[in-house]
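Trainee: Below: sequence and its predicted model.
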Amino acid sequence: MNDEFDRPPFFEWLCFYVLPPLVAVALLAGGILALAKKMQKPPELNEPVRVLPSVETMIAHSQAIKVEIETQGTVQALTQTTLIAEVSGRVESISPSLFAGGFFRKGDLLVQVDPIEYEAALASSKSRYAEAQLAYQQEKELADQAADDWKQMGNSAEPSELVLRKPQLARAKANLEAARAAVRIAERDLSRTRVLAPYDGRVQQKFIDIGQSINARSSQVATIYSVDAAEIRLPISSNQMRYIEIPETYRDGVSTTANTKVLIEASYGGKTYQWDGFLDRSEGAIDPQTRLLYVVARVNDPYARSESSDRPPLKVGTFVTAKIQGETIEDAFEIPRKALRENDTVYVVSDEERLEIRPVSVYQRGTEHALLTDGLKSGDRICLTPLQYVVDGMEVTIEGADSSDTDKLATNETAGNS
């Protein structure tokens, strides 16, 4: 059989009419893709941008700095007294100054109790005293007469005490002394009907009024306090003791005078006022619970009017802040407390803007500032910004285009706080 008649017509059609165009299209597409791939530019790779931490700095300057210890306490009166009625009776009058907050002078009459009964008691005791005087004089004359009579009788024996009337004379003398004591008691009771101010002071609280009956040794008249000086009891820690001179008293009575000045600050109506004081003494024991020593600061004449300002009086009960002046440290550095890092180090920024972790000697740590005595030199640039991760020599960038303004500001701030 002939081969032409054996091949199927569909196969012939596929080989001559379909496959050649498909192969040509595939070859063309492959060439186009290869050319496009060859002409395509490789993607540009961006180099990573390194971001340096930005820090705030200040310039360190050495200076003589006076150490201050800051503590707090409550103003107390130097002397406080609760007046108690010493006699019973009806209140006849009271002083116009006897009210809470009223001022008085030493010797002022504060309260007058009805004196009639005590005046009568004094008159009666004086009468009995006069009678006792007369009886003593009469008995003395009788004793002298008895001695003369014994001699005139020519008795050689010693007369008995009864003959010489010595017991009778002793009794008359004792009665006279008792009458004299009764007069003094009556005079004292009468004087106690007048309640006088024991010192210059002020009334804290009044308990009585006119017409009220009071009882001796039980009725309170008023609570008063002196105004010549005020005291503030101030706690200091054992570490703070080395910064200041503390007045001490010894068993032989010798006391050391510290002459330590104390600046007292208190706020009234949103304004802060100051008073000058001094350390008067220290208490005799350290508190076993808190391990604190209490020193007592004194402010003289706390109720005096200030001619240079509208400063109010330093009232009893006022909560105050006390700044105790200590010794002066030469060539010291005062930095913000936040600039002092762990393990007593600071971060110093070099001229190449690299960090140096530098150890320092800390003389005093305050709430806002720290006082350094070694480890820095004038002109060092100190980092103030908190940093989470720090490596010695790491690069930083200093905040601000003109760092001299920041340095000047930091320098002025430091000088103002010294």
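Mentor: In hand now; what should we look at? None of these values were measured; they are calculated from a predicted model.
Trainee: When you work out contacts or count neighbours from here on, use the C-alpha atoms and nothing else.
Mentor: Will do.
Trainee: Tell me which residue is most central in the protein.
Mentor: Using Cα atoms, centre = their mean, the residue of the chain that lies closest to the mean C-alpha position is Q72, 1.3 Å off.
Trainee: Run through the residues that contact that one.
Mentor: With contacts defined as Cα atoms under 8 Å, 6 or more residues apart in numbering, the neighbours of Q72 are L234, P235, F319, V320, T321, A322.
Trainee: ditto for K315
Mentor: Each residue near K315 by Cα under 8 Å, 6+ apart is listed here: V75, P302, Y303.
Trainee: what about versus this one:
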Amino acid sequence: MTDRNQAGWAHKARRALLTLIPLLVLGGALLIASRLLETSPQAGRRPPPERQARLVQVEPAQRFQERITLTAWGVVKPARELHLRAQLNARVASVADALDPGVRVGAGTVLVQLEQADFRLALANARADLTRAQADLALEMGQQAVARREYELLGSDVSEQERRLMLREPQLASARAAVAAAENRVAEAELALRRTRINAPFPALVVERQAAPGSLVSSGTDLARLVGVERWWVELAVPVNALRWLEFPTANGEPGSRVRLYDQAAWGEGVYREGRLIRLYGGVEEQGRLARLLVEVSDPLASQTTDAPPLLLGSFLEARISGRRLDDAIAVDPAWLRGGDRVWVMGPDDRLDMRPVEVLHRGRERVLLRGELRPGERIVTTPISGAAQGMPLRLAGAGSDGQR
């Protein structure tokens, strides 16, 4: 082999070696990694962790065994209201001091006196006409006696019409009619004279006065406005679904529901007047579609007692109506009601149970329920985000096992 051939073979050998070395290194690295994987310890797969129990507070369900109390608002209005009006055309002679707004007047009290002179003259003339008619009747009665004697003496056979004329029966009827008409005119004149004295028809409170001495009034002119003081009304509005809990007067004399009326601004905290539910209006409000009720309060001005405050006409009162008694309901705080018709209960297995319930009544301080809820069961009072049926729960202050 020549020197030239030896040099060429050495060059090729070096090139092959340079190519082979990286491949050997890579293969050795792969072999080592494979051995490490085969001999390393295998980690076991963990089961998913159990959902962590939520910390909650609970309250026992309480049985409700009393009357439902409904709250409503209403306006005081009079049970009797009268616009006192003149019935004659006359001049006002005098007005009583009692006819001032805010003054109480008794039944029969003279409030306005009209001038009587013209009416006294009319009565005198009517009585004179009556006396004249009575005299004419007496004369005619004498004529009747004479005519009857003449008819009996003649004894003639005449027709019925001729007999009536001979006995002057038409003249007698006319005289009697004149007396009756004169008596009616006297009665009318006496009535007009009585109407010059305008009285209070019932015990009343003067609300407004229009009459003034010396003023001319005609029939129908307003003189004053009166309201009765024996009883007043409070008109209330309640939801239609609340009517089933109310009691109304019955035909056998059973009274309606008792109502307590409050006016904190005028009477102070805790002071109230009592009334009775007496009537349900025959329709609902057009605006709120609420049922309208009427409550009656006796002696509204507290004239027969010193312990009760007087009502004020037009005042806006809070009414608390004592409704029917319930014995099978559960009372809960309004905040414990979830979604409007469910209650969260912590079951015996300390898991969340979402119970459907029927809402019987919603009050400001409690909601009355009926349904799958028993007295003593643990109602969850704590809000839970992402709550789900069967979620594990634990009580505040309890250990990991759920026991206090």
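Mentor: Sure, I can see it. Computed from a predicted model, the values in this text were never measured in an experiment.
Trainee: Filter the contacts of K315 of structure 1 down to the buried ones.
Mentor: For the contacts of K315 of structure 1, a burial check counting by 16 or more other Cα atoms under 10 Å picks out V75, P302, Y303.
Trainee: what about the first one, helix or strand, and which?
Mentor: What it means is V75 of structure 1. Counting by DSSP states H and E, the element that carries V75 of structure 1 is strand 63-77.
Trainee: ok, and for that strand, which residues are buried?
Mentor: Under the neighbour-count rule (16+ other Cα under 10 Å), strand 63-77 of structure 1 has 63, 65, 67-77 buried.
Trainee: go on, stretch 217-235 of structure 1?
Mentor: Neighbour counts over stretch 217-235 of structure 1 (16+ other Cα under 10 Å) mark 219-235 as buried.
Trainee: Let's see which of those residues end up in strands.
Mentor: 220-226, 229-235 (DSSP state E).
Trainee: Closest to Q112 of structure 1 out of those residues?
Mentor: V221 (11.1 Å; Cα to Cα).
Trainee: What lines up with that closest one in structure 2?
Mentor: Correspondence of V221 of structure 1 to structure 2, assessed by TM-score structural alignment: L223.
Trainee: Roughly how far does its match sit from Q116 of structure 2?
Mentor: 17 Å (Cα to Cα, to the nearest Å).
Trainee: Likewise for I379 of structure 2?
Mentor: The value you get for I379 of structure 2 to Q116 of structure 2, if Cα to Cα is used, is 82 Å.
Trainee: neighbour count winner among those two?
Mentor: I379 (23 against 19; other Cα atoms under 10 Å).
Trainee: That one should be in a strand, yeah?
Mentor: Yes. Under DSSP: H, G, I helix; E, B strand; the rest coil, I379 of structure 2 falls within a strand.
Trainee: Leaving aside the residues adjacent along the chain, what's closest to it?
Mentor: By the measure of Cα to Cα, 6 or more residues apart in numbering, the closest residue to I379 of structure 2 outside its immediate chain neighbours is V345, 4.6 Å from it.
Trainee: Map that neighbour onto structure 1.
Mentor: Across the alignment, which pairs residues by TM-score structural alignment, V345 of structure 2 is matched by V348 of structure 1.
Trainee: if I've got this straight, that match is in a strand?
Mentor: Yes. With the criterion set as three-state DSSP, the secondary structure at V348 of structure 1 is a strand.
Trainee: I'd say it and D380 touch.
Mentor: Yes. With contact taken as Cα atoms under 8 Å, V348 of structure 1 and D380 are classed as touching, separated by 6.7 Å.
Trainee: who has more neighbours, those two?
Mentor: Neighbour count, other Cα under 10 Å: between V348 of structure 1 and D380, V348 has more, with 25 against 17.
Trainee: about what we covered before: so how far is the strand holding V75 of structure 1 from its chain's centroid?
Mentor: Remark: strand 63-77 of structure 1 is offset 8 Å from the chain centroid, using Cα atoms, centre = their mean, to the nearest Å.
Trainee: residues in contact with the residue nearest to I379 of structure 2?
Mentor: V345 of structure 2 sits next to L352, D353, M354, R355, E377, R378, I379, V380 when contact means Cα under 8 Å, 6+ apart.
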